[in-house]
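Colleague: Got a predicted structure plus its sequence, pasted below:
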Amino acid sequence: MEMVQTLVRSVVRAFYTNPEDRRMILIIDALVRHTTLRDNDLSYLMHLNTKDLHRICGKLKEDHLLQIHLRPEIREGKEKPQNRIYYYIDYRQAIDAIKYRTFLLDKKVQGESTPQQEKKEYFCPLCKAEWTMLDVVDNNDPVRGFLCHRCNTVLVFDPDREAGGHELSTRLNSQIKFIIEVLPKLDAVNIPDVDFETLLSQAAPVYRDEANKIAPSVVVESLAKPTAVRGMANTGPQSIAISITDTDGPTEAEKEAERARKEEVAQMNALPEWHTRSTVSGLSFGGGSNSAVAAKKDETGDKKPDELVGDASHDEAMEELFKNLQKSQAEEARRKAEQEAEEEDEDVEESEDEEFVEISANVSSTGDKRPASSGPTSAADTPTSEDRPSKKVKLEEPANGGDSEDEDDVQFEDV
């Protein structure tokens, strides 16, 4: 473990060289010594607030050099648990991340290598032009050296400014030599795969002064150990039972379960009782599968077979009675409609046979002239026959055969 810890601390010092990244070096050193630290303890050691600490540790988490664990804890005097953040180093993941980053770095350097004949080693300090040896060999000053083709300024020779080919790869290997030499040795060493609980039990305590004491907290066991979390071991079934049968189709138990399921679904989809049974007479109306389900619901286990047969025959008889009643009502309505149509035809024929006759004022109903009246009526009071309008009077003749309703010989005359 000492070799692994040395490698991790060296890698952090080699690659995190910016001034703002130097805190990452101190965080890794603290975790190597204390094994596991809570966020408030690490912020106390680093003299940082918790927000800045989480930001810096997030960068290390992205590089797989640091791991985060959440654990619910309850402080003294509190009732609601809070998730506490713990930081630790998973050395197996850290070694894999170092190997991968080294491989990518070496591949990038070899991919960007430039052939030696195309290497630009002469640079103009005035116009910033870059030239190869072949470009400037024809513009040479015996005293000053090679000159720029653009401004005739003396060129600066810098072979390390853009090293290419095997030279850049050689320089890289020399710089990361401490990593390349240690990685093969670590492949031969068995690095234990420890979890958070094991590292927490081995953690070194953090001693605080009296001014920075915090209240102790107790872990919530029921919430701290979930039963199904991605990455946890032994969360699946411990044993698997396999049953082999000779039959190809479903077993009797499966058939019985399927039949019970279908009956349950049919009962759930059945119409209520007041839809299928009369609330006045108590009769059941047949209407398909729902009525059959309702009939099954009405049946109880206490009925005898004879009673069940009697109920079925009674329902059939009542259904037949209702069908006959509907037929008779339809026939009665049809007869009434035909009778009304015949009466309307007779009324039309009678109105066509009627005749009207004008009857004058001095003619009787039989056609004889009446004598002029000699009463005291004055000419002013009694209008003449020319002044009075003629009236039409309906004359009825005695019917033949004693039928008083026959109106075929009715005549009208003017009066």
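Modeller: Here it is on my side, so go on. Numbers count the residues shown, from 1 in each chain.

Colleague: From here on, just use CA atoms for contacts and neighbour counts.
Modeller: Fine.

Colleague: Longest strand in this structure, please.
Modeller: strand 67-75 (DSSP state E).

Colleague: Which residues does the following helix or strand past it contact?
Modeller: Moving toward the C-terminus from strand 67-75, the next helix or strand (DSSP states H and E) is strand 82-88. Residues from elsewhere that reach strand 82-88, judged by C-alpha atoms under 8 Å, 6 or more residues apart in numbering: 31, 35-39, 66-74, 196, 199.

Colleague: one more time with 7 Å
Modeller: Strand 82-88 is contacted from outside by 31, 35-39, 66-74, using C-alpha atoms under 7 Å, 6 or more residues apart in numbering.

Colleague: Spatially, which two of these are the most separated?
Modeller: Largest separation among the contacts of strand 82-88 by C-alpha to C-alpha: Leu66 and Ile74, giving 25.4 Å.

Colleague: okay, these two: which has more neighbours?
Modeller: Leu66 (21 against 17; other C-alpha atoms under 10 Å).

Colleague: For that one, give me its contacts.
Modeller: Counting by C-alpha under 7 Å, 6+ apart, Leu66 touches 60, 87-90.

Colleague: let's bring in a second one:
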Amino acid sequence: MDLAVTLIKAVMRAFYSTRDILVVDALILHEALRDDDLAYLMAINTKDLHKICGKLREDRFLTVHTRSELRPGNPRPSNRTWYYINYRHTIDAIKWRVYNIDKEVQGTTVPVNEKKEYFCSFCKAEWTAMEVLDSVGPEGFLCHRCRRPLSFEADRNAGGHEQSTRLNDQFKFISELLPKIDAAHIPECDFDRALSKARPVVRDATHQRAATIPVDDGSSRPMAVRGLANVGPQSIAVNISTSDGPSEAEKEAERLRKEKIAQQNALPSWMSNSTITGESFSATAEAGSLGLSKEAAGGESKSNLVDNSATTQIDDIFEKIKAEQAAMLAREADAEDEEEEEEYEEEEEEDDEFEDVMATGDASRGEDSSDDRANKRVKVEETGAAKADSGNEDEEDEDELEFEDV
């Protein structure tokens, strides 16, 4: 543990500001501190302290824990913030950052012939030795852009092995401690262990704070549910009986329980019975089956009488409606019969246009064939328009008007 503390202090003093160093040193000394106690030691307000601790938390130099605490006289608990150091996480974060920096330095390796060692102080241009060989003046090499003399610095853009060597020299205090820490055992550090080893903060008389009591909300138990502290059975009763089945008392209690449930679930009469016929939809709803008393049965009979009177009135209304519908159907049938008679008379009128005409001829012919030959029916067609036509048309019409049997 001493090696881990030494490593953390060395890194904080090499790369962080004074306030950050003081916060980490206070946590190393006291193991675990609440935010108001740490702000008192730092002589700053809690808002500025949270900003500093937020940055250190991102860098994994401290860990934040929130706990519900109860003040005396206040029934509602409040969440308080605690800080402590998890040494394993902090050492791993330091290793990771050193590895990333070393990887970046090794990745920027530049060959010697490509190093830009000459630069112009006027236009800030940089050139390699091969690029300025053809531009030489009385004062040395000249810039190709502004023709001014160039300055030479060998370590201006040092890279590759040179930069890696300088990095190793600067990180030597870290690289020497890390192998020793890997060989030693660093115990696991969580909030409970840090709080058990915490040193109290001694305040002066003018900066005392009220004592608080932690609230056990079940957060330490992974499967606990807040608000359900005791969900198990309060008591267990076991009855041992020698009979094969339930006793008479149990049967009676079961029957009473079922009757009570049936009374609670029973539907009113206007819902269970038909409003037209008064019959029950289930056809089994009786007062006796539900275990009703005689008074309840009498009240139901009265309601049934009222329902029957209403039913008879509804039946009369339906009979009247049926009679009106029958009368309407009879009137429609009579109207259809009248229409059929009118159509029949029109057809008879059309048939009257045909008349019987007796055949005419010579007397001798009539005498010979009067007994053997019957008179024939000839269609006579009168057309008013034909009489107004020319003479030739009149002769053709007369030929068509009379037909005789010869």
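Modeller: Noted; the coordinates are in hand. Bear in mind the structure is a predicted one, so any value in this text is a computation, not a measurement.

Colleague: Just give the TM-score of the two.
Modeller: Aligned and superposed, the two chains score 0.59 in TM-score terms (TM-score structural alignment, normalised by the length of structure 2); 277 aligned residues with a C-alpha RMSD of 3.7 Å.

Colleague: got the residue ranges for the helices in structure 2?
Modeller: Remark: helices assigned in structure 2 by DSSP state H are 2-15, 18-30, 35-42, 46-58, 87-107, 161-170, 172-183, 191-196, 248-265, 269-272, 294-351, 363-369, 384-387, 391-401.

Colleague: Include mean neighbour count and distance to Asp216 of structure 2 when you put the ones you listed into TSV, please.
Modeller: As requested, these are exported to TSV (neighbours: other C-alpha atoms under 10 Å; distance: least, C-alpha to C-alpha, whole Å):
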stretch	mean neighbour count	distance to Asp216 of structure 2
helix 2-15	14	32
helix 18-30	16	24
helix 35-42	18	20
helix 46-58	15	25
helix 87-107	14	27
helix 161-170	14	48
helix 172-183	13	36
helix 191-196	14	13
helix 248-265	12	43
helix 269-272	14	54
helix 294-351	12	57
helix 363-369	11	142
helix 384-387	10	123
helix 391-401	11	129
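
Colleague: Indicate which one of those is closest to Ala205 of structure 2.
Modeller: Among the helices of structure 2, the nearest to Ala205 of structure 2 by C-alpha to C-alpha is helix 35-42 (12.9 Å).

Colleague: Glu117 of structure 2 -> structure 1?
Modeller: Alignment note: Glu117 of structure 2 maps to Glu121 in structure 1; criterion TM-score structural alignment.

Colleague: His50 of structure 2 too?
Modeller: Match for His50 of structure 2 (TM-score structural alignment): His54.

Colleague: ok, now Leu41 of structure 2?
Modeller: Matched to structure 1 by TM-score structural alignment, Leu41 of structure 2 sits across from Leu45.

Colleague: From His34 of structure 1, how far out is that match?
Modeller: The spacing between Leu45 of structure 1 and His34 of structure 1, counted by C-alpha to C-alpha, to the nearest Å, is 11 Å.

Colleague: cool, Asn290 of structure 1 as well?
Modeller: Noted for Asn290 of structure 1: a distance of 74 Å to His34 of structure 1, by C-alpha to C-alpha.

Colleague: quick revisit: show me the contacts for the match of Glu117 of structure 2.
Modeller: Residues in contact with Glu121 of structure 1 (C-alpha under 7 Å, 6+ apart) are 131-132, 157-159.

Colleague: Then Glu76 of structure 1?
Modeller: Contact analysis of Glu76 of structure 1 by C-alpha under 7 Å, 6+ apart lists 215-217.

Colleague: out of those, which one sits closest to Ile191 of structure 1?
Modeller: Among these, and counting by C-alpha to C-alpha, the member closest to Ile191 of structure 1 is Ser217, at 32.3 Å.
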